[in-house]
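>>> would you be able to build a 3D model of this:
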Amino acid sequence: MELSISISLFSVLIASFSLIHSITSSRRSNRNSIDISKNELRSNSLIAFSQASEKYIEEIHFIDNRFTEITNELVEKSTGLIDEIGNTLEEYCFIEKNKVDLKYSLLKLVKEIREYYDHELLYQYGLNLNFRLNHLRYINSEYFKITNKYFKFINNFFFRNNIESPEEHIMSSPIINWNYELIYNSIDKKDYKSILIDIYKKIEPFKETYKKNLITIEDLKRRMEQLVSENKYEIFDIMEIPNLRKLQTHLDLIHSFYINDFEIKENYKIVNAISFIIYLSTYLYIVSDYKMWGKYQTEVIS
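Predicted coordinates:
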């Protein structure tokens, strides 16, 4: 009897142990299933993220590489043009060569202007910078002697604070003032048309290169805008990719940063060719210095 009871108790104990083991195993199995599901979900999410980001990264790489090729070509075509323009000024200079160095004066003047615009090259739109740089075409002998409301308007419109604009710095710069006056007083007005024609011949290859690449730049700009638009529905922000915003800004700037031309007509009286030469030289120098945009960090505009 006692044996039967012991066996019965043992059987109950075994059954209970089996039940507990079964429940525990079931729970463990469920936990494992949940963990596996979580891991699969995490893995699938990472795969989806990777595939989505890869699509954007490949497109961005393409845009960046193609744009780099174009900017390298523009830099190559614009490099050295300041020297050629300076040589042309020297040819038309009616003052003794050992008394003035117009080539050096032009370079000094243009470098000074370039430095004042350095900060702008980090974030400004092309049309904005084009409009503001265009004021160089209207420099004259009185330019540095007056308090011009135009520059106050520029400053208030674009900055809306007490920071002096590049235009105001240019207007008050003794280096720019002195070198402008030197060049202006060294060229005979009767030679204005001839000197501009000669300079235009020298910069024509650059203008053709820019024109040739403009359609491609427009396409790259459109593709970048499309990427940003499509990214609104993704699980990550492509603007977090290093230097992407810089690429986007420079695409827009180069796309809209062109030479404001004018036709040299037979009977057209050119009032001041020197101001236009300074504008052309500054534009070409900024383009040739593309790889240094935003790296001058000049104190006056930082």
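>>> hey, let's count contacts and neighbours off CA atoms from now on
Fine.
>>> hey, where'd the helices end up in the chain?
2-78, 81-92, 102-116, 126-133, 149-158, 166-172, 174-184, 192-230, 244-256, 273-288 (DSSP state H).
>>> quick one, which of those helices is packed in tightest?
Most buried of the helices of the chain by mean neighbour count (mean count of other Cα atoms under 10 Å) is helix 273-288; its value is a mean of 23.
>>> between helix 126-133 and that helix, find me the angle.
Angle between the axes of helix 273-288 and helix 126-133 is 150 degrees (criterion: axes from the mean of the first three to the mean of the last three Cα atoms, to 10 degrees).
>>> would you do the same for the sequence below? I want to compare the two.
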Amino acid sequence: MATKAAQRARIATETGFIAALDQSGGSTPKALSQYGVEPSDYSGDAEMFAAVHAMRTRIITADAFTSDKVLGAILFERTMDGEIGGKPTAQVLWEDRGVVPFLKIDKGLAEEANGVQLLNPMPELGALLAKANAAGIFGTKERSLIHSANADGIAAVVAQQFDVARQVIAAGLVPIVEPEVNIHSDTKAEAEEMLNTEILKHLDTLEDGQDVILKLSIPSKPGLYDAAADHARVVRVVALSGGYSTDEACALLAQNHKMIASFSRALAEGLNVKMTDAEFGAALVGNIDKIYSASAA
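Below you'll find the model as predicted:
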């Protein structure tokens, strides 16, 4: 419990950001391509996931990836199950780097209905949460997607997210509730207003000890989620980059003083498998410094 308390305090109060290293399934080839590893470079899922694990390992073991600026890291299940230098990944993060480990638990998105995509069913959630606990994971992440300002759809997304969050909390983990709003939506600002209302409503139904982290698209109206950030049941509000470039995401995040980053694509922007370690380290330092500064604003 002392470890959990230290991890919670780190996420709740310290300056820095959460790295999202949890690309999976359909997003893995895109992440690898960004890194300079094309589909022709691997054959089948096993080689693909080995390539992405090597990429994540290179990031995690880089000199720049330390607790000085990185508070936490979200892992894909295969990454959690894997090892770095013969040691389980989550242990490397916390014991060697001082970085709090999280786990992506969702199984992708359902087909769009009412302008949103709900979480796919997770029939083995209980077993996965038990495995996460055994691996030393602190919290989880589950992502839904909102495409338009549809009140019924947004209400359904938030209700489902908080239902899953309660299951995660009951298992002794801290959930990252992630109802992403598509940054290309024509009704992004309106959808975010609806989302904020629903989130505040559901936060008020949580009891003492039922605490969550919110992961949200950077809002069109700066400061929109300040009330949520101040809510007693919210550990932290973090922002996803959502397809913005690193510079765009950081500039927008800096306008939201009660949000910190949890970037994926923006963190890995410009990194390439063919870089020397020195080149890779320099590029990663640049991204980490930008993201840290925006999170500290």
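>>> need the TM-score between these chains.
A TM-score of 0.23 describes the superposed chains when it is computed by TM-score structural alignment, normalised by the length of the second structure; 114 aligned residues with a Cα RMSD of 6.2 Å.
>>> would you check that I176 of the second structure makes contact with S144?
No: checked against Cα atoms under 8 Å, the pair I176 of the second structure and S144 is beyond contact range at 11.4 Å.
>>> who has more neighbours out of those two?
Legend: neighbour count by other Cα atoms under 10 Å for I176 of the second structure and S144, higher for I176 (29 against 23).
>>> wait, a strand at the more buried one?
Yes: assessed with DSSP: H, G, I helix; E, B strand; the rest coil, I176 of the second structure lies in a strand.
>>> which ones are touching it?
Contact partners of I176 of the second structure, counting by Cα atoms under 8 Å, 6 or more residues apart in numbering, are 139-142, 165, 212-215.
>>> try it again with 6 Å
By Cα atoms under 6 Å, 6 or more residues apart in numbering, the contact list for I176 of the second structure reads 140-141, 213-214.
>>> okay if I get these as CSV plus secondary structure?
Shown next, in CSV, are the contacts of I176 of the second structure (three-state DSSP):
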residue, secondary structure
T140, strand
K141, strand
I213, strand
L214, strand
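>>> and those, which of them are buried?
140-141, 213-214 (16 or more other Cα atoms under 10 Å).
>>> mind giving me TSV with these and columns for distance to K188 of the second structure?
Listed next are these as TSV, based on distance: Cα to Cα, whole Å:
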residue	distance to K188 of the second structure
T140	26
K141	22
I213	22
L214	18
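>>> please tell me how far the residue lying closest to N87 of the first structure once chain neighbours are set aside sits from F276 of the first structure.
What sits nearest to N87 of the first structure in space, not counting adjacent residues and going by Cα to Cα, 6 or more residues apart in numbering, is K103, at 6.2 Å. As judged by Cα to Cα, to the nearest Å, K103 of the first structure and F276 of the first structure stand 16 Å apart.
>>> L106 of the first structure too?
Distance of L106 of the first structure to F276 of the first structure, computed by Cα to Cα: 12 Å.
>>> ditto for D219 of the first structure
Distance of D219 of the first structure to F276 of the first structure, given as Cα to Cα: 31 Å.
>>> which SSE is L71 of the second structure in?
L71 of the second structure belongs to strand 70-75 when assigned by DSSP states H and E.
>>> elements contacting that strand?
Secondary-structure packing of strand 70-75 of the second structure (3 or more Cα pairs under 6 Å, 6 or more residues apart in numbering; DSSP states H and E): strand 17-21, strand 100-104.
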